[in-house]
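Q: Model the structure of this input:
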Amino acid sequence: MRAQLESFYDAASGTISHIVFDQPGGHAAIIDPVLDFDAKSGRTARHFADRQLAFLRAQGLNLQWILETHAHADHLSASAYLKRQAGGRIGIGRRILEVQVIFSRVFNLEAGFRCDGSQFDHLFDDEETFRIGELDVKTLALPGHTPADVGYQIDDRVFVGDTLFMPDVGTARCDFPGGDAAQLYRSIRRLLALPDQTRLLMCHDYPPPGREPAWVATVAEQRAGNLHVHDGVDEAAFVAMRQARDATLAMPQLILPSIQVNIRAGNLPPAEDNGVRYLKLPLDAL
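A: All right, here's what the predicted structure looks like:
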């Protein structure tokens, strides 16, 4: 059975969330869902996630999995909300434990926060296989942007998270705590060793002027034309480029609120004694 796909673009964060399903009336997974968040007011909303829930209902789909490619730094995850509304299991790469350790220290999180991945329903190992209804899925470890990045391979598609962007945008940054440009290069070469016709589906697009948002490129297209890592770019050149470029980049606008939520599988921090939930703003920490 061939996978069916519906993708949703969130213009506010440049994020693409994907719904993969086996057949109408069957089973589905949502990959990299987004929780609406207004940084100025601290207000959350669920309009984007509700569009995906509406699609599930319209197609009669059972939500089996909510899959994260990593703990994102540019949007808050709606995983916990989707699970409450439609069920399913939240999965992420096993190395999320390393990310939890790093950021539990950055944010000095509450004593009860556990750095064991238990906030998620399943931690995937490299090349672990599982199913979405009748579809076979393989997990690919793709560290570099963060230690915990993974891709999900279904048929001739791979959902690559932030490992790669569209060819005219390039590749993900590696200057977050735990990032490693050499590892990212090796992860990308792993993807680009797949058959030329394999379709790589991005989690983000930041289109240059004059181009509409897009999120699908073949291995052949990436190898021929990726701005940062086309064929002929070796590891040393890539690492030098990536380190120089990353040194010029501002931090993502939502990195501080998003990481606090995303290492909790999309759950907000626990309410304090006044019933209000708070996100921390560490000073001079990043």
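Q: Going by C-alpha atoms from here, please, whenever you check contacts or count neighbours.
A: Noted.
Q: List the buried residues for stretch 265-275?
A: Going by neighbour count (16 or more other C-alpha atoms under 10 Å), the buried part of stretch 265-275 is 265, 266, 267, 268, 269.
Q: Tell me which residues touch the last one, please.
A: Right, residue 269. When contacts are counted by C-alpha atoms under 8 Å, 6 or more residues apart in numbering, residue 269 touches 260, 261, 277, 278, 279.
Q: cool, and the second one?
A: Applying C-alpha under 8 Å, 6+ apart to residue 266 gives the contacts 76, 77, 78, 79, 80, 81.
Q: ok now do the residue most central in space within the chain, which residues does it touch?
A: Centrality entry for the chain: nearest residue to the mean C-alpha point is residue 69, 3.8 Å, by C-alpha atoms, centre = their mean. Residue 69 makes contact with 31, 32, 92, 93, 148, 149, 150, 151, 152, 160, 161, 162 under the criterion C-alpha under 8 Å, 6+ apart.
Q: of those, closest to residue 10?
A: residue 32 (11.2 Å; C-alpha to C-alpha).
Q: related to what we said a few turns ago, JSON lines please, covering the contacts of residue 69 and showing secondary structure, neighbour count and distance to residue 236.
A: Shown next, in JSON lines, are those (DSSP: H, G, I helix; E, B strand; the rest coil; neighbours: other C-alpha atoms under 10 Å; distance: C-alpha to C-alpha, whole Å):
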{"residue": "31", "secondary structure": "strand", "neighbour count": "24", "distance to residue 236": "32"}
{"residue": "32", "secondary structure": "coil", "neighbour count": "25", "distance to residue 236": "31"}
{"residue": "92", "secondary structure": "strand", "neighbour count": "25", "distance to residue 236": "30"}
{"residue": "93", "secondary structure": "strand", "neighbour count": "28", "distance to residue 236": "27"}
{"residue": "148", "secondary structure": "coil", "neighbour count": "25", "distance to residue 236": "23"}
{"residue": "149", "secondary structure": "coil", "neighbour count": "27", "distance to residue 236": "21"}
{"residue": "150", "secondary structure": "strand", "neighbour count": "30", "distance to residue 236": "23"}
{"residue": "151", "secondary structure": "strand", "neighbour count": "31", "distance to residue 236": "24"}
{"residue": "152", "secondary structure": "strand", "neighbour count": "23", "distance to residue 236": "27"}
{"residue": "160", "secondary structure": "coil", "neighbour count": "25", "distance to residue 236": "23"}
{"residue": "161", "secondary structure": "coil", "neighbour count": "28", "distance to residue 236": "23"}
{"residue": "162", "secondary structure": "coil", "neighbour count": "25", "distance to residue 236": "21"}
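Q: Could you also give me the structure for this next sequence, so I can compare it with the first?
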Amino acid sequence: MDPVLTEATAQIGRAKTAGSPVVHSFFDEPTNTATYVVWDPATRKAAIVDSVLDFDAAAGRTRTASADAVIAYVRGEGLTIDWLLETHAHADHLSAAPYLQQALGGQLAIGREIVRVQNVFEKIFNAGTEFEPDGSEFDRLFEDGDRFTIGNIEAMALHVPGHTPADIAYVIGDAVFTGDTLFMPDYGTARADFPGGDARQLYRSIRRLMQLPDETRLFLCHDYKAVGRDQYVWETTVGAQRVGNVHVHEGVDEDDFVSMRTSRDATLSMPKLILPSIQVNMRGGHLPEPEANGTRYLKIPLDAL
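A: Just a heads-up that it's a prediction; the model follows:
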């Protein structure tokens, strides 16, 4: 096991003695996204993982109902927000992190490889000189193995590229927030065909996560209700993924996974909100600056993706 995973495993073991974090979820059905408030019951310090800004693409309107529900919960529980954590630059929803940060405070963080994503999409969207693709829109850029805390609870960033180059999983106590790397065992794994994505890297990232203890709780960023399942579910365990993930259970080798993932991705259409989402989320959830008439605009690059 690599040194980072050794320390993550030790952290998970310590959490069983010291106490697990409380995890409260919010599921946004229009984007199939799970947002989490994870907090230390001893200090009531907290983090928000993968928030959602409501967006009506047809009308070009943003709303904050989903984020306001998070704010109401945080204030109702008397929590202090230390971190606003993004697992990657989402292609299926806009982040509400700046809105939440203004209301609740906290540092906005993502993986350091977001700079690679910014450099690709800055050109696609012709973002202009006001946008610097250097990660400066975020307060903290995590490297693999970086440590931080939420109150008394230990936390660690794990770099899990493949879906995008910048994906980070957060190990918080004995809970892991995987972003888009994994879905529920009956649904499988994330696509790997976005710019900078790599199915081989995705396989290795998943195998890395599956080295964590079987009982480790996994909290996923999305659920789409697999065929035959009537309810949305977004929590599972490492053991359940290792044994039962339909794409990458034990016994599936790397070449077979890459072949499956590549063939499957070729049949998928682009997420319906990819164009607005990426150009906002590469800015840390900030909307583009208003133009001379006071209105903000999102671009639609033609024939670019």
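Q: circling back: tell me which of the buried residues of stretch 265-275 of structure 1 fall in helices.
A: The helices, defined by DSSP state H, take in nothing from the buried residues of stretch 265-275 of structure 1.
Q: how much space between residue 190 of structure 1 and residue 5 of structure 1?
A: 24 Å (C-alpha to C-alpha, to the nearest Å).
Q: Equivalent analysis for residue 24 of structure 1, please.
A: 11 Å.
Q: which of the contacts of residue 266 of structure 1 are also in contact in structure 2?
A: Among those, the contacts conserved in structure 2 (both residues aligned by TM-score structural alignment, their matches' C-alpha atoms under 8 Å) are 76, 77, 78, 79, 80.
Q: need the contact list for the counterpart of the second one in structure 2.
A: The one in question is residue 77 of structure 1. For residue 77 of structure 1, the equivalent position in structure 2 is taken to be residue 95, counting by TM-score structural alignment. By C-alpha under 8 Å, 6+ apart, the contact list for residue 95 of structure 2 reads 50, 51, 52, 53, 277, 280, 281, 284, 285.
Q: go again using 7 Å as the cut-off
A: Residues near residue 95 of structure 2 by C-alpha atoms under 7 Å, 6 or more residues apart in numbering: 50, 51, 52, 53, 281, 285.
Q: re the thing from before, would you tell me which one of the contacts of residue 69 of structure 1 comes nearest to residue 239 of structure 1?
A: residue 162 (16.6 Å).
Q: show me what contacts the residue mapped onto the closest one from structure 2?
A: Aligned by TM-score structural alignment, residue 162 of structure 1 pairs with residue 180 of structure 2. Residue 180 of structure 2 makes contact with 190, 220, 221, 222, according to C-alpha under 7 Å, 6+ apart.
Q: in structure 2, which spans are strands?
A: Remark: strands assigned in structure 2 by DSSP state E are 22-28, 33-39, 45-49, 54-56, 61-63, 80-85, 107-111, 140-142, 147-150, 153-159, 168-172, 175-179, 217-220, 235-237.
Q: give me the stretch of structure 1 that the last one matches.
A: To tie it back to what came earlier, the one meant is strand 235-237 of structure 2. So strand 235-237 of structure 2 sits over residues 216-218 in structure 1, by TM-score structural alignment.
Q: The matching stretch: average distance to aligned residues in structure 2?
A: With mean C-alpha distance after the TM-score superposition for structure 1, stretch 216-218 of structure 1 departs from structure 2 by a mean of 1.2 Å once superposed.
Q: Need the residues that contact that stretch.
A: 166, 196, 197, 198, 199, 200, 201, 202.
Q: Off-centre distance for it?
A: 17 Å (C-alpha atoms, centre = their mean, to the nearest Å).
Q: how about that stretch: buried residues?
A: Quick answer for stretch 216-218 of structure 1 (16+ other C-alpha under 10 Å): 216, 217, 218.
Q: Brilliant, that's me finished.
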